[in-house]
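>>> model the following, please.
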Amino acid sequence: MSELAPAKIEDIEIRLLLEALFLKYHYDFRNYAMASIKRRLKQAREQLGFPTFSALQEGVLHDPALLPRLLRYLTVQVSEMFRDPTYFKAVREKLVPHLRTYPSLKVWVAGCSNGEELYSLVILFREEGLEDRTIFYATDINHQALEAAEAAVYSLDRIPLFTENHRKSGGKSSLSDYYQAAYGRVSFAKTLRRNVVFSDHSLVTDAGFGEMHLISCRNVMIYFNRNLQDRALGLFKDSIARKGFLGLGAKESLRFSSHANAFVDFVREQKIYQRRAE
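Here you go, the predicted structure:
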């Protein structure tokens, strides 16, 4: 019997580790894109000081305190306020006129990470006079990310980029109106959270929310394999009100999804789709 190559053995170890995470902690990364998850697990293994993926599996199974440290590598927490300003400009100019016609609104930011996209939308809705009639649902699989999102504290050196993005998005105020700076950090105003519901949620295993007028899930599904992408899009389809909107990331698309026919292009170049009325 021929021996397996080291890379093949590593793949087996990774699959067993992902299965262990699911069985013990109910975090399901088994349908994430293998190349991406392998790259992140290699970084975690090295930084956490384990010689093999099997050793990492044993560690996380027997030491629950290791789990949040591992999750920091497995869940992507890289974002910025008003990231891709043309997307937010399209929301402001194309979606807001439609959203104004509703007496109340529900917005779901799926995979909200540390809150940058959430607060971008809250600020945009405040500037457009829609915040008071809107409930924002901010969800993520990573509880620590949710805590960071709720705290809304960011490094001061990120603010010039946030400010420039806000300006390019068509911002109608100064971003500095919404935060206070001290000791190299900025803290965004608590009033931005008054209509926000933060919740643990997995696009892999959990059900959706009902009657959303806008779901923004950007740069999350690029880490999923095709089957998991399809599941997430089905979840969004079932959660969006008729003629509601779905915003995806620049590298994401509905094109090959079995749910594509449930949507029409609304702002094609910004990957904003509208749920069909029927």
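
>>> contacts, neighbours, all on C-alpha from now
Will do.

>>> okay, now residue 84: neighbour count?
Residue 84 is flanked by 16 other residues according to other C-alpha atoms under 10 Å.

>>> could you also give me the structure for this second sequence? I'd like to compare it with the first:
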Amino acid sequence: MTTEHDDLEREGIELELFVQALQRRHGYDFSQYAPASLKRRVLQLVAQLETGTISALTARLLHEPGVLPQLLAGLSVPVSDMFRDPAVFRVLRERVLPVLASYPRINIWQAGCAHGEEVYSLAILLEEAGLYERSQIFATDLSADALLQAREGIYPAREAQQWSRNYQAAGGTRSLADYYSARYDLLKFDRRLRRNVTFAQHNLVSDKVFSETHLVLCRNVLIYFSNPLQDRCLGLFRDSLVRGGFLCLGMRESMDFAPTATDFSALDAALRIYRRNGPLLESHAPR
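This is a model prediction of the structure:
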């Protein structure tokens, strides 16, 4: 007769073996994800794929290569919104973009872009500030399925009213409807908003600095990581940013106790917007 303790112990072993199989078979390392969050997502995949146990899910991972995209989509939790936390986007509009306007070219890294809602939000901010033509947004995510939807820019129309409210609260100067077309029950954002967007797979766990950037946004991704992995990611963001560049984290995330904390100053601590210390690099100074 098994006890609840036995069941939890077995489940823990199964989870460890699943993580090892994912890393050894496909090179994706989830060993430093927050354990409770990882277990919850793996069990959701067990239910979704009707495997019954984590062990059976591991067997599918090992023997069915086609199941990998679905597993990664479930593990990476691609969730976002247009102009989520409007106060953050208002500060970006009013205090960050005017500084970035001094650069001849603007590179932005949206790490963990999920289905792309915040990518289009950024594109709209840049368009309304007159900066889009000299900007490049690098939108990355672990999930190829999430990136595919982000490229398409198609979303349920039921979100339109809330997104419009978010846009207006973020200081929008037009109507959000100016940026999309509605058909049936779907919204499709204008192709022109992604003409300067590069979508690419990038693994924050194992990949290196993505590019030299002036603004990095990674919102509500680090909360799923262990402290050592959070520190690694914050180091990546620091190394990606030019001196004087900006970093925007999620509202439940902070760098207060990270090794990189001394490399940044808070532009708005409550909204988790930081600026890398030091003067602008000479090569990026205004001309």
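
>>> ranges for the helices of the stretch 51-200 of structure 2?
For the stretch 51-200 of structure 2, applying DSSP state H, counting those that start in this stretch gives helices covering 54-63, 68-76, 86-91, 97-100, 117-128, 144-152, 160-169.

>>> now, of the ones you listed, which is deepest in the fold?
Comparing the helices of the stretch 51-200 of structure 2 by mean neighbour count (mean count of other C-alpha atoms under 10 Å), helix 117-128 ranks first with a mean of 21.

>>> identify all contacting residues around that one.
Helix 117-128 of structure 2 is contacted from outside by 80-84, 93, 97, 110, 113, 132-133, 135, 137, 139, 150, 153, 173, 189, 193-194, using C-alpha atoms under 8 Å, 6 or more residues apart in numbering.

>>> out of the residues you listed, which are buried?
Among the contacts of helix 117-128 of structure 2, those buried by neighbour count (16 or more other C-alpha atoms under 10 Å) are 80-84, 93, 97, 110, 113, 132, 135, 137, 139, 150, 153, 189, 193-194.

>>> can you classify residue 245 of structure 2 as helix, strand or coil?
Put simply, residue 245 of structure 2 is strand when judged by DSSP: H, G, I helix; E, B strand; the rest coil.

>>> check contacts around residue 170 of structure 1.
89, 92.

>>> in the helix or strand containing residue 36 of structure 2, what's buried?
Following DSSP states H and E, one finds residue 36 of structure 2 within helix 35-49. By neighbour count, with 16+ other C-alpha under 10 Å as the criterion, the buried positions of helix 35-49 of structure 2 are 35, 38-39, 41-43, 45-46.

>>> that one corresponds to what range in structure 1?
Helix 35-49 of structure 2 corresponds to residues 34-48 in structure 1, going by TM-score structural alignment.

>>> average distance between that stretch and structure 2?
Superposed on structure 2, stretch 34-48 of structure 1 shows a mean distance to its aligned partners of 0.7 Å (mean C-alpha distance after the TM-score superposition for structure 1).

>>> what's next to that stretch, contact-wise?
With C-alpha under 8 Å, 6+ apart as the test, stretch 34-48 of structure 1 has contacts from 14, 51-53, 56, 70, 73-74, 223, 225.

>>> ok, now stretch 223-238 of structure 1?
31-34, 36-37, 203-204, 207-208, 210, 215, 221, 246, 254, 257-259, 262, 275.

>>> out of the helices of the stretch 51-200 of structure 2, which comes closest to residue 243 of structure 2?
helix 97-100 (12.1 Å; C-alpha to C-alpha).

>>> so which of the helices of the stretch 51-200 of structure 2 gets nearest residue 9 of structure 2?
helix 54-63 (12.6 Å).

>>> so what does the closest one touch, helix or strand wise?
Contacts defined by 3 or more C-alpha pairs under 8 Å, 6 or more residues apart in numbering; DSSP states H and E place helix 54-63 of structure 2 against helix 4-26, helix 35-49.

>>> distance to residue 165 of structure 2 added to the ones you listed, as TSV?
What follows is the helices and strands packed on helix 54-63 of structure 2, written out as TSV (distance: least, C-alpha to C-alpha, whole Å):
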stretch	distance to residue 165 of structure 2
helix 4-26	41
helix 35-49	31
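
>>> quick check: which of these is nearest to residue 269 of structure 2?
Among these, the nearest to residue 269 of structure 2 by C-alpha to C-alpha is helix 35-49 (25.7 Å).

>>> chain center to the closest one: distance?
20 Å (C-alpha atoms, centre = their mean, to the nearest Å).

>>> ditto for stretch 100-119 of structure 1
The answer for stretch 100-119 of structure 1 is 11 Å, by C-alpha atoms, centre = their mean.

>>> what does stretch 239-248 of structure 1 give?
The answer for stretch 239-248 of structure 1 is 16 Å, by C-alpha atoms, centre = their mean.

>>> now do stretch 23-36 of structure 2
Mean-position distance between stretch 23-36 of structure 2 and its chain equals 18 Å (C-alpha atoms, centre = their mean).

>>> measure that stretch end to end?
Stretch 23-36 of structure 2 has an end-to-end distance of 19 Å (C-alpha to C-alpha, to the nearest Å).

>>> residues of it that come out buried?
Those would be 28-35, for stretch 23-36 of structure 2 by 16+ other C-alpha under 10 Å.

>>> reformat those as TSV; add secondary structure and distance to residue 102 of structure 2.
Formatted as TSV, the buried residues of stretch 23-36 of structure 2 follow (DSSP: H, G, I helix; E, B strand; the rest coil; distance: C-alpha to C-alpha, whole Å):
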residue	secondary structure	distance to residue 102 of structure 2
28	coil	39
29	coil	39
30	coil	39
31	coil	41
32	coil	39
33	strand	38
34	coil	39
35	helix	43
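
>>> for these, which one is nearest residue 64 of structure 2?
residue 28 (15.9 Å).

>>> now do the same contact list for that closest one.
By C-alpha under 8 Å, 6+ apart, the neighbours of residue 28 of structure 2 are 22, 203, 206.

>>> redo that, cut-off 10 Å
Residues near residue 28 of structure 2 by C-alpha atoms under 10 Å, 6 or more residues apart in numbering: 19-22, 72, 142, 203, 205-206.

>>> equivalent analysis for residue 114 of structure 1, please.
76-80, 138, 140, 142, 144-154.
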